[in-house]
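Q: would you be able to build a 3D model of this:
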Amino acid sequence: MSGEIEARLTEIGLTLPEPAAPVAAYVPAVEQGGFLHISGQLPFDDNGDLMLGRLGEDRDVAYGQKAARACAVMLVAQMKAALGDLDRVERIVKLGVFVNSDGRFTDQAKVANGASELMQEIFGEPGRHARSAVGVPVLPLGVAVEIDAIVAVSDG
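A: Coordinates of the predicted model:
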């Protein structure tokens, strides 16, 4: 039987993909001391292709927001895989948003809103979180955005 968050996903028409496997020597998520720490997630488009590019160079804010949203979807997929039940999520505590940016690009916060707004849409008030949004000169595999998360969780 679907829980409250699963029902919300259905309501907004969001189907979670299979969580991405790690691309190096780490695990996707670690649950410890009432928190789930999720490794950086990369953005995949509807075709399953990585969303590549540099904001302010060959990609615009709208593309960056889509990429951030795609990262957020993958974060939720990792939550589901790690916790089994998304209703265990008590609060999205913090998102760390890394934006592959040209040196003159300064709208990282606008890009990060693509993820932040989805977390609030899915989890409601507990989806409101602290956040960092920083520009970096390059990200793994040339992706436009990478996002990690800290999530407060209840006992399973």
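Q: use CA for all of it now, contacts and neighbours both
A: Will do.
Q: show me what counts as buried in the biggest helix by length in the chain.
A: For the chain, the longest helix by residue count, based on DSSP state H, is helix 61-83. Neighbour counts over helix 61-83 (16 or more other C-alpha atoms under 10 Å) mark 61, 63-80, 82-83 as buried.
Q: what lies in contact with it?
A: 16-20, 28-31, 36, 38, 41-45, 51, 55, 86, 97, 99, 107, 110-116, 118-119, 144-149, 156 (C-alpha atoms under 8 Å, 6 or more residues apart in numbering).
Q: so what's the gap between it and the chain middle?
A: Distance of helix 61-83 from the chain centroid (C-alpha atoms, centre = their mean, to the nearest Å) equals 3 Å.
Q: now the other sequence, so there's something to compare against:
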Amino acid sequence: MSIEARLQELGIVLPEAAAPVASYVPVVVQGGFAHVSGQLPFIDGELVTGRLGEDISVEAGTAAARACGLMILAQLKAAGVLEKVERVVKLGGFVSSTAEFSDQPKVINGASDLMLDVFGEIGKHARAAVGVPALPLGAAVEVDAIIALAD
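A: Coordinates of the predicted model:
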């Protein structure tokens, strides 16, 4: 089954791939891998902002991480490599949070679970989930990815 068909089966409509907000490209394909730059969470076209442990709940943070995952898929599609995904190798998750907040892994599960839903076994990946004091544009979450591609 194609990835596009799987997305349709799951009722997932990918957002438009976001343009970079600084001097970088969204996806670099090199040596059989797609390196996807950090993606911010847009839900219904609005950037999800705030800090976990301060003004945003774990549930809202998890939804934001899922939105980052959707943007990763949108960037892969825009780069013309979505159907070539052989394995989700690693996700890097960054959560804007207070010093006391320690549920970053639960938040980043939003992106991880999406990869498992869409790709199945090849969606299982290594991961980092870290708390940071601030993210670009005040975003609540940012997620980047390393994706292995088939020839």
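Q: mind checking the TM-score on these two?
A: Once superposed, chain against chain, the TM-score is 0.98 (TM-score structural alignment, normalised by the length of the second structure); 151 aligned residues with a C-alpha RMSD of 0.8 Å.
Q: hang on, the earlier thing: where helices are concerned, which of the contacts of helix 61-83 of the first structure count?
A: Those of these mapping onto helices are 110-116, 118-119, per DSSP H.
Q: which of these lies closest to E11 of the first structure?
A: Among those, L118 lies closest to E11 of the first structure (C-alpha to C-alpha), at 13.2 Å.
Q: separation between that closest one and I38 of the first structure?
A: Distance, L118 of the first structure to I38 of the first structure, by C-alpha to C-alpha, to the nearest Å: 17 Å.
Q: what about the spatially most distant residue from the centre of the second structure, is that helix, strand or coil?
A: Centroid-distance maximum for the second structure: E100 at 24.0 Å, with C-alpha atoms, centre = their mean. Secondary structure, DSSP: H, G, I helix; E, B strand; the rest coil: E100 of the second structure is coil.
Q: give me every residue that touches it.
A: E100 of the second structure neighbours (C-alpha under 8 Å, 6+ apart): G53.
Q: check E146 of the first structure too.
A: Counting by C-alpha under 8 Å, 6+ apart, E146 of the first structure has contacts 40-43, 68, 71, 97-99, 139.
Q: among those residues, which recur in the second structure?
A: Among the contacts of E146 of the first structure, the ones still in contact in the second structure (both residues aligned by TM-score structural alignment, their matches' C-alpha atoms under 8 Å) are 40-43, 68, 71, 97-99, 139.
Q: and those as TSV, adding distance to A7 of the first structure?
A: As requested, those are exported to TSV (distance: C-alpha to C-alpha, whole Å):
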residue	distance to A7 of the first structure
G40	26
Q41	24
L42	25
P43	24
A68	23
C71	21
V97	27
F98	30
V99	31
L139	34
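Q: highest neighbour count among those?
A: Per-residue neighbour counts (other C-alpha atoms under 10 Å) across those peak at A68, which has 33 neighbours.
Q: can you find the partner of that residue in the second structure?
A: Matched by TM-score structural alignment, A68 of the first structure corresponds to A65 in the second structure.
Q: what does G40 of the first structure give?
A: When the second structure is aligned by TM-score structural alignment, G40 of the first structure is paired with G38.
Q: which residues touch that match?
A: G38 of the second structure makes contacts with 26, 142-145, as judged by C-alpha under 8 Å, 6+ apart.
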